[in-house]
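[1] predicted model follows, preceded by the sequence.
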Amino acid sequence: MNKRLSRSDYIFSVIIIFMLLGVVGAFFYGIQLGTERVEAKQQELLDKDIEKAKGETSYNQSYLVSFYHTIYLPFKEFQTVWFKDMNDIEIRGNTLDPAALIKELSKLASAKYDTVVTQSMPSTSPLLQDAHKNYLKSLKLFSEAAKSFQTKANSMQVNVLASEIDKDAYFIEAKSFALQAQKQFYDSIVLWNETVEVNALKGALFVGHDPLPLTEWNQMNFNIKNQYITAIMLKNKYFKPYNPQDLLIGIDDMIKSGQAKKMNVSTVQELTDILVGTGAVRQDDFIQGKMKWYGAEKIPQLPFFFSTN
């Protein structure tokens, strides 16, 4: 004898079926959600690894050191002789043979070009590659401009020779390429700094500010300050015998000593113009005073940060 299900039995069966469907749906939804979260976490870790790898392979310290010794230093050696000879022309011009001096400068620039052109930077370091190219352009122009200037030097009064060299378009362009290369080198140092710091570099948000208030300058880390100084030097065509960090420490000294406040100076640009214009900055000023402000900073192991040139 067949027993027919009652209305309540049907309702109960339907409820059980819906409950089972809900459990199965929740189970598969949980699997899907868990899978998505795991994939998202894996992608996040992968992205971080890629970013880290880019930093380590593109602007690690070994590349900076290599660039310093094989490209920057040969140019710096030429630059040092350039400023010595320009100073000699101004001070001892009557006892010198300016044409012969300029001829030797042309030969030296050419020799340094031959040294630097054989070097290379990896394609994963585009800023260092560009700095390399610009130092080469600078040396090439210095050599060619000096060579063509020899005949002018013979027919020019010694007391105006240095100023005429300063106004020469080819020498100006040579200096501009050198300043561009300098900025790219220091920009690379900032990229290295980003790979060794967990948090964002202090003051990085202020780099684009022009003019830059001294209050914001005081919040920047050392490498960011240097980056900012190289931009000012490029913009104002400050081709000088000292390094950006030498100008940097001069700015800090003016602020810390209260001189900037007494002079009613409120921006980095104003202080820079005063220090450069008065000749108050000297090569290796940073070496003499770095421990006062930057003993705990993360600085790459490059000789011009730690020893005199």
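    Looks like it arrived, so ask away.
[2] please count neighbours and contacts with C-alpha atoms only from this point.
    Will do.
[3] which residues does stretch 84-95 contact?
    The contact list for stretch 84-95, computed with CA atoms under 8 Å, 6 or more residues apart in numbering, reads 96, 98, 101, 158-159, 161-162.
[4] can you list the residues you listed in JSON lines and add secondary structure, distance to residue 183 and neighbour count?
    JSON lines is the format used below for the contacts of stretch 84-95 (DSSP: H, G, I helix; E, B strand; the rest coil; distance: CA to CA, whole Å; neighbours: other CA atoms under 10 Å):
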{"residue": "96", "secondary structure": "coil", "distance to residue 183": "35", "neighbour count": "13"}
{"residue": "98", "secondary structure": "helix", "distance to residue 183": "32", "neighbour count": "25"}
{"residue": "101", "secondary structure": "helix", "distance to residue 183": "29", "neighbour count": "18"}
{"residue": "158", "secondary structure": "helix", "distance to residue 183": "34", "neighbour count": "20"}
{"residue": "159", "secondary structure": "helix", "distance to residue 183": "33", "neighbour count": "14"}
{"residue": "161", "secondary structure": "helix", "distance to residue 183": "29", "neighbour count": "20"}
{"residue": "162", "secondary structure": "helix", "distance to residue 183": "26", "neighbour count": "19"}
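[5] second structure for comparison follows:
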Amino acid sequence: MDKRLTRIDLMFALGFLFMLVVAVAAFFYGVKVGASQAESRHEKATALPQAAAASVSLNAYQLQDLVSFYHTVFLPYREFLDDWQSAQQEWLSDESADRSAQVKELVRSAKAEYESVKVAYVPQVSPLLKDAQNQYLKSLKLYADGLSAYVSSANQATADIVLEQINANAYIAEAQKLSLAAQKQYYESMVKWGATVDIDIPEESKDKTSIDLAGWKKLPLLIKNELAAEYMQERSLMTGFLPQDLAARIDSFVASGQAAKMKLKSMSSVADLLTQTDAVRKGDFLASKVRLYDQELLPQLPFFSSDK
């Protein structure tokens, strides 16, 4: 019998081998593609949280957030505080003032400003601003509750005695404490904004109010303002002036040579002298802005500009 392969058998065998080679090649190619796609999906999944974090970082403490906070949180609170401080001055200068009626109006004002500040939108990506909003809200609530206790009795003693009683009230004391903490957080937020604009400004300052005057003079104004807010918090200073007013008076005092003559060495020692002698006034910053801070970086907020 002739066992030689016919041409058809040979072609069939070669075709089978070819198909086998193609199948094996396709298998390994599929494995490679699958592994590549899996690796790509893993890289994308890993990159998403990083991208989200970067987005959050870029969106935090933007200028529009500082401006919005000023108008919707800071300003309403300061309007109440200005009314309260004006009432105290009137009581001390005019014993015939109807203090009970004014306390009642202050309680109403605190409640109204609370409702206004409560609905203000503050982005969660700026936690200092969010915390400051909460602190101001708590402060307004405590002022309303604390002052309510004196509506009927505010006219029953001299102004000095009434004010002493009110300022000793636990609710009022805590309201002042929260207010100063919120103010410090707002000014700290400005520093964080400044760090996104100027690489020479650190995102978080490590300086303290005990800083020596040589170090103080080298600081950007944004950090000086933050330290002034920190000083006011440390000394429980509820005043009509703002941190930038205190910072400006310190700079003016140092520039005049008075600090050196009096052998004052630190920012806090100069601040102590100025505040204890009532040498700081609301508007001191604006009065010296052109002379001292013409080239300083500041956010475009109304209290930093004379063109309100």
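    Received, thanks. Computed from a prediction, not measured in an experiment: that's the story for all the values here.
[6] need the TM-score between these chains.
    Between these two chains, after superposing, the TM-score reads 0.79 (TM-score structural alignment, normalised by the length of structure 2); 261 aligned residues with a CA RMSD of 2.2 Å.
[7] sort out which one of the contacts of stretch 84-95 of structure 1 lies nearest residue 9 of structure 1 for me.
    residue 162 (109.3 Å; CA to CA).
[8] how near is that closest one to residue 86 of structure 1?
    Here residue 162 of structure 1 is placed at a distance of 6 Å from residue 86 of structure 1 (CA to CA, to the nearest Å).
[9] where do the helices sit along the stretch 151-300 of structure 2?
    For the stretch 151-300 of structure 2, the helices defined by DSSP state H, counting those that start in this stretch cover 159-168, 170-197, 213-218, 221-234, 243-255, 258-261, 267-276, 284-293.
[10] quick one: the longest one to chain centroid distance?
    What that stands for is helix 170-197 of structure 2. 7 Å (CA atoms, centre = their mean, to the nearest Å).
[11] which of the contacts of stretch 84-95 of structure 1 sits closest to residue 151 of structure 1?
    Nearest to residue 151 of structure 1 out of the contacts of stretch 84-95 of structure 1 is residue 98 (CA to CA; 10.3 Å).
[12] returning to that earlier point: just the helices of the stretch 151-300 of structure 2: most buried one?
    Greatest average neighbour count among the helices of the stretch 151-300 of structure 2 goes to helix 221-234 (a mean of 24), per mean count of other CA atoms under 10 Å.
[13] compared with structure 1, how much does that one deviate?
    Compared with structure 1 after fitting, helix 221-234 of structure 2 has a mean deviation of 0.8 Å; criterion: mean CA distance after the TM-score superposition for structure 1.
[14] got the contact list for that helix?
    Against helix 221-234 of structure 2 from outside (CA under 8 Å, 6+ apart): 177, 180-181, 183-184, 187-188, 190-191, 194, 205, 207-209, 216, 238, 242-244, 246-247, 268, 293, 296-298.
[15] elements contacting the helix or strand encompassing residue 14 of structure 1?
    Taking DSSP states H and E as the definition, residue 14 of structure 1 sits inside helix 7-58. Applying 3 or more CA pairs under 8 Å, 6 or more residues apart in numbering; DSSP states H and E, one finds that helix 7-58 of structure 1 contacts helix 169-195.
[16] mean per-residue distance, the helix it packs on to structure 2?
    Counting by mean CA distance after the TM-score superposition for structure 1, helix 169-195 of structure 1 comes out at 0.7 Å.
[17] returning to that earlier point: next SSE downstream of the helix holding residue 14 of structure 1?
    According to DSSP H and E, the helix or strand after helix 7-58 of structure 1 is helix 61-67.
[18] check the mean deviation of that next one from structure 2.
    Mean for helix 61-67 of structure 1 is 0.4 Å (mean CA distance after the TM-score superposition for structure 1).
[19] what about that helix, distance to the chain center?
    Offset of helix 61-67 of structure 1 from its chain centre (CA atoms, centre = their mean): 13 Å.
[20] could I get the buried residue list for that helix?
    Neighbour counts over helix 61-67 of structure 1 (16 or more other CA atoms under 10 Å) mark 61, 63-65, 67 as buried.
[21] stretch 68-80 of structure 2 too?
    Quick answer for stretch 68-80 of structure 2 (16+ other CA under 10 Å): 69-70, 72-78, 80.
[22] out of the helices of the stretch 151-300 of structure 2, flag the one nearest residue 129 of structure 2.
    Among those, the nearest to residue 129 of structure 2 by CA to CA is helix 170-197 (6.1 Å).
[23] what's the angle from that closest one to helix 243-255?
    70 degrees (axes from the mean of the first three to the mean of the last three CA atoms, to 10 degrees).
[24] which residue numbers in structure 1 go with helix 170-197 of structure 2?
    Using TM-score structural alignment, helix 170-197 of structure 2 lines up with residues 169-196 of structure 1.
[25] show me where the stretch 1-150 of structure 2 has helices.
    Taking DSSP H, counting those that start in this stretch, the helices of the stretch 1-150 of structure 2 run over residues 7-59, 63-69, 75-93, 99-118, 127-148.
[26] name the nearest residue to the residue nearest the centre of structure 1, sequence neighbours excluded.
    What sits nearest the mean C-alpha location of structure 1, by CA atoms, centre = their mean, is residue 187, with 1.7 Å. Counting by CA to CA, 6 or more residues apart in numbering, residue 187 of structure 1 lies nearest to residue 227, which is 5.9 Å off, once chain neighbours are set aside.
[27] and of the contacts of stretch 84-95 of structure 1, the nearest to residue 32 of structure 1?
    residue 162 (76.1 Å).
[28] ok, that closest one - contacts?
    86, 89-90.
[29] most surrounded residue in those residues?
    In terms of neighbours by other CA atoms under 10 Å, those top out with residue 89 at 22 neighbours.
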